[in-house]
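# please work out how this folds:
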Amino acid sequence: MNPPSSDSASTGHELGWTPIAEEAVRAASVLHPKANTLPRPDRRRVMTVANQKGGVGKTTSTVNLAAALAVHGLKTLVIDLDPQGNASTALDVEHRSGTPSIYEVLIGEVSLAEAAAVSEQSPNLFCVPATIDLAGAEIELVSMVSRESRLKEALSSEVLDEIGVDYVFIDCPPSLGLLTVNAMVAAQEVLIPIQCEYYALEGLGQLLSNIELVQKHLNPDLEVSTILLTMYDGRTKLADQVTQEVRNHFGDTVLKTVIPRSVKVSEAPGYGQTVLAYDPGSRGAMSYIDAAKELANRGTVNGKKEGTL
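As a prediction, this is how the structure comes out:
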């Protein structure tokens, strides 16, 4: 394995590298980046992370991209819109029943700013948690006025200015119900994680159809701005075939960075951490750092590529 391409890494290479030494340098570069800032977007970016197919790395990508941006100086808010509360767990924020959460925000009992908690993993990282109360929210929303735009109303510019965030990531449930529709109405962009496996594109057509319906009837500014390939296993031909197929179909919408299948990425939520906090020198952590840099440097606002900001 080649050592990291940094000044300290070059010195270390001359002295003789071990895998542990290499990982330590990588970890230090993640936790204490020399360039501690990424470019801020011209306008705040609100991104819905959606894929109704479960197990594609949706929540994992949401929390790790958010954490990577936060480490590099950008204030980032994660809205956990999945009743399972996995994003809240990974960011180690309280989400027991009774905690101010996205459920209370949707029904109008508290403001988004009141429900937002700071993650212990970074002072730049905020999370509006999901509690078990969210499980019945879709039924309650059906009878409410403006049921599709409750989240959009909560995400007003004034509220987000109060928190001061540059990025908002909305982690959707693995379904195409009313919660996901709320997320799409509230956002400017959709980020779709796609796993590098056999059934990668299964159900994707339905997701894209629903996005088109939202664009047509509820949010004309919504765009699929980013596709992230996850769970890549370089030992298989299938992973390369899926990667090529997705790139051929979606072109530049697909990030160049691919997230590898990683034990560390899978283990991290069990410890209430992102992989950047759990094992910052791991391949998974470095891949999410690279993906976050690419996301920031693309300068995509409202789905329109405007060059590097």
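# from here on, contacts and neighbour counts on C-alpha atoms
Will do.
# for the longest helix along the chain, enumerate the helices and strands it packs against.
Looking across the chain with DSSP state H, the single longest helix is helix 283-298. Using 3 or more Cα pairs under 8 Å, 6 or more residues apart in numbering; DSSP states H and E, the elements in contact with helix 283-298 are helix 19-31, helix 58-71, strand 254-260, helix 263-267, helix 275-278.
# can you tell me how far the residue nearest to the spatial centre of the chain is from Ile289?
Centroid-nearest residue in the chain, with Cα atoms, centre = their mean: Thr62, separated by 2.0 Å. The gap separating Thr62 from Ile289 is 12 Å, by Cα to Cα, to the nearest Å.
# kindly report the same for Asp133.
33 Å.
# these two: which is more packed in?
With neighbours defined as other Cα atoms under 10 Å, Asp133 and Ile289 compare such that Ile289 has more, 24 against 16.
# hmm, Ala66 and that one touching each other?
No. Under the criterion of Cα atoms under 8 Å, Ile289 is not in contact with Ala66, lying 9.7 Å apart.
# what's near enough to touch the residue lying closest to Asn124 once chain neighbours are set aside?
Once flanking residues are discounted, Asn124 sits nearest to Lys75: 4.5 Å by Cα to Cα, 6 or more residues apart in numbering. With contacts defined as Cα atoms under 8 Å, 6 or more residues apart in numbering, Lys75 is in contact with 69, 124-126, 164-167.
# next, the second sequence, to be compared with the first:
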Amino acid sequence: MIPLRRSPSPAVRFEAGVPQQPTPDTALEATPPVTADDTPGTSVTPPGTESAYVSRETPTREEDDPPLAMEAMRAVQILNPSGEVTMPRPDRTRVMGVANQKGGVGKTTTTVNLAVALALHGNRVLVVDLDPQGNASTGLNVPHHTGVPDVYDCLINSVPLEEVAQGVEGIPNLWCVPATIDLAGAEIELVSVVARESRLARAIAAYPGHFDYVFIDCPPSLGLLTVNALVAAQEVLIPIQCEYYALEGLNQLINNINLVRQHLNPKLEVSTILLTMYDRRTRLADAVEQDVRNHFGDKVLQAVIPRNVRVSEAPSYGQSVMTYDPGSRGATSYFEAAQEIAERGVKEPVSRNA
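Okay, here's the model as predicted:
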């Protein structure tokens, strides 16, 4: 795999399709050569331009590569420079399952970025990676190779959740329970386990600490892992891609949620719908948005996540888009979505009876 270079600073980064400022390498190429008429020792750089552009690729005397904690601080300064925006903490823990049996709709991306946005603004957040692919663990730069204690140990071997939860580097209020490839066999192994549908719910309830939010990243299926997430959750957040195929399987997901509510978890409800991968250039995206809003009403967040290349690039650096490029449209959209979720949690009861 070809290694990717770090992206320029958001202060000089522009969206895809718009020319970017030259990198230090191209800037050197643009510097006129020293001629015989130039006085030795005289700089050929125009006055006042020495510090006009400093790339994140240029090492400073203090550090060669700024830690993720500095990236997080920079993200808060860019996304919320005045400090006026607050994300209030709920009175009780909100356990949210991020589910949609269709793959590629943005479940993991939504989980990671909402968790980081809330954690950067004072909320204590736990991300439970319940997808055997482990993409949420990758996006948070949490080790999840074979042999690392993971959510599989909690589900199958009843290992306490606090023993497998890892702190996310650079973000003090964020923890992650990783998923390794071992989780791929959990669907079959859970079949013969006692109280198989409520294993995750018991593990979360037994956690000794307090979290404001617990996000459960579900796999793109409706198997026992997803059922465990729905039994453990109070709320379901459904990311919906703004394309026609995304709507086809939605009824089946809603039916399964209703079945879980009737037989296993009466407190479960679909509380949040988030539209993702919105392309304003297409009429289809507008049509899908209108259909979803007409059907789900106020459950649909006003914030809409656009298609944005920075959102796709961020996981390759083990970061969320919130810290990778806080000034991008993807980051600001997830910031607005997180703020909306936080405000709704304060205005409405966290736990509702169906």
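# picking up where we left off before, right, so the helices and strands packed on helix 283-298 of structure 1: which one is the most enclosed?
helix 58-71 (a mean of 27; mean count of other Cα atoms under 10 Å).
# ok, now which ones touch the counterpart of Asn219 of structure 1 in structure 2?
In structure 2, Asn219 of structure 1 lines up with Asn265, judged by TM-score structural alignment. Shown in contact with Asn265 of structure 2 (Cα under 8 Å, 6+ apart): 230-232.
# let's see that with 7 Å instead.
Neighbouring residues of Asn265 of structure 2 by Cα atoms under 7 Å, 6 or more residues apart in numbering: Val231.
# and Glu189 of structure 1, by the same measure?
46-48, 222-225, 302-303.
# same deal with Pro143 of structure 2?
With Cα under 7 Å, 6+ apart, Pro143 of structure 2 has these contacts: Ser137.
# name the SS class of it, please.
Three-state call for Pro143 of structure 2 (DSSP: H, G, I helix; E, B strand; the rest coil): coil.
# re the thing from before, would you tell me which of the helices and strands packed on helix 283-298 of structure 1 gets closest to Gln52 of structure 1?
helix 58-71 (9.5 Å; Cα to Cα).
# quick one: average offset of the very next helix or strand once past the closest one versus structure 2, please.
Using DSSP states H and E, the helix or strand that directly follows helix 58-71 of structure 1 along the chain is strand 76-80. Once fitted to structure 2, strand 76-80 of structure 1 is off its aligned match by 0.3 Å on average (mean Cα distance after the TM-score superposition for structure 1).
# from Pro33 of structure 1, how far out is the aligned residue in structure 1 for Gly330 of structure 2?
Under the alignment (TM-score structural alignment), Gly330 of structure 2 pairs with Gly284 in structure 1. Separation of Gly284 of structure 1 from Pro33 of structure 1 (Cα to Cα) stands at 17 Å.
# compare the two (neighbour count), which wins?
Neighbour count, other Cα under 10 Å: between Gly284 of structure 1 and Pro33, Gly284 has more, with 24 against 13.
# so which residues of the stretch 201-350 of structure 2 form strands?
In the stretch 201-350 of structure 2, the segments counted as strands under DSSP state E, counting those that start in this stretch are 213-217, 235-241, 269-276.
# actually the stretch 1-150 of structure 1, not the one I typed
Counting by DSSP E, counting those that start in this stretch, the strands of the stretch 1-150 of structure 1 are 45-49, 76-80, 117-118, 125-128.
# so which bit of structure 2 is the second one matched to?
For strand 76-80 of structure 1, the aligned range in structure 2 is residues 125-129, judged by TM-score structural alignment.
# same deal with the shortest one?
On the basis of TM-score structural alignment, strand 117-118 of structure 1 is assigned to residues 166-167 in structure 2.
# average offset of the matching stretch relative to structure 1?
Stretch 166-167 of structure 2 versus its aligned partner: 0.6 Å mean (mean Cα distance after the TM-score superposition for structure 1).
# who are the contact partners of Ala67 of structure 1?
Counting by Cα under 7 Å, 6+ apart, Ala67 of structure 1 has contacts Leu125.
# aligned to it, what sits in structure 2?
So, by TM-score structural alignment, Ala67 of structure 1 is matched to Val116.
# do the same with Ser97 of structure 1
Per TM-score structural alignment, Ser97 of structure 1 is aligned with Thr146.
# ok, the residue mapped onto Ala99 of structure 2 from structure 1 - how many residues close by?
Structural alignment (TM-score structural alignment) places Ala99 of structure 2 against Ala50 in structure 1. Counted by other Cα under 10 Å, the residues lying close to Ala50 of structure 1 total 26.
# thought Met184 was touching Ala50 of structure 1, still the case?
No. The pair Ala50 of structure 1 / Met184 is not scored as a contact, 8.9 Å apart, by Cα atoms under 7 Å.
# from Thr11 of structure 1, how far out is Val214 of structure 1?
54 Å.
# could you do Glu223 of structure 1 as well?
46 Å.
# list the contacts of Gly98 of structure 1.
No residues are in contact with Gly98 of structure 1 under the rule Cα under 7 Å, 6+ apart.
# sorry, back to before: just put the strands of the stretch 1-150 of structure 1 in CSV and tack on distance to Val254 of structure 1 and mean neighbour count.
Below are the strands of the stretch 1-150 of structure 1 laid out as CSV (distance: least, Cα to Cα, whole Å; neighbours: other Cα atoms under 10 Å):
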stretch, distance to Val254 of structure 1, mean neighbour count
strand 45-49, 14, 26
strand 76-80, 22, 29
strand 117-118, 30, 19
strand 125-128, 25, 28
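# just so I know, which of the ones you listed lies nearest Tyr232 of structure 1?
Evaluated over the strands of the stretch 1-150 of structure 1, closeness to Tyr232 of structure 1 peaks at strand 45-49, with 18.7 Å, by Cα to Cα.
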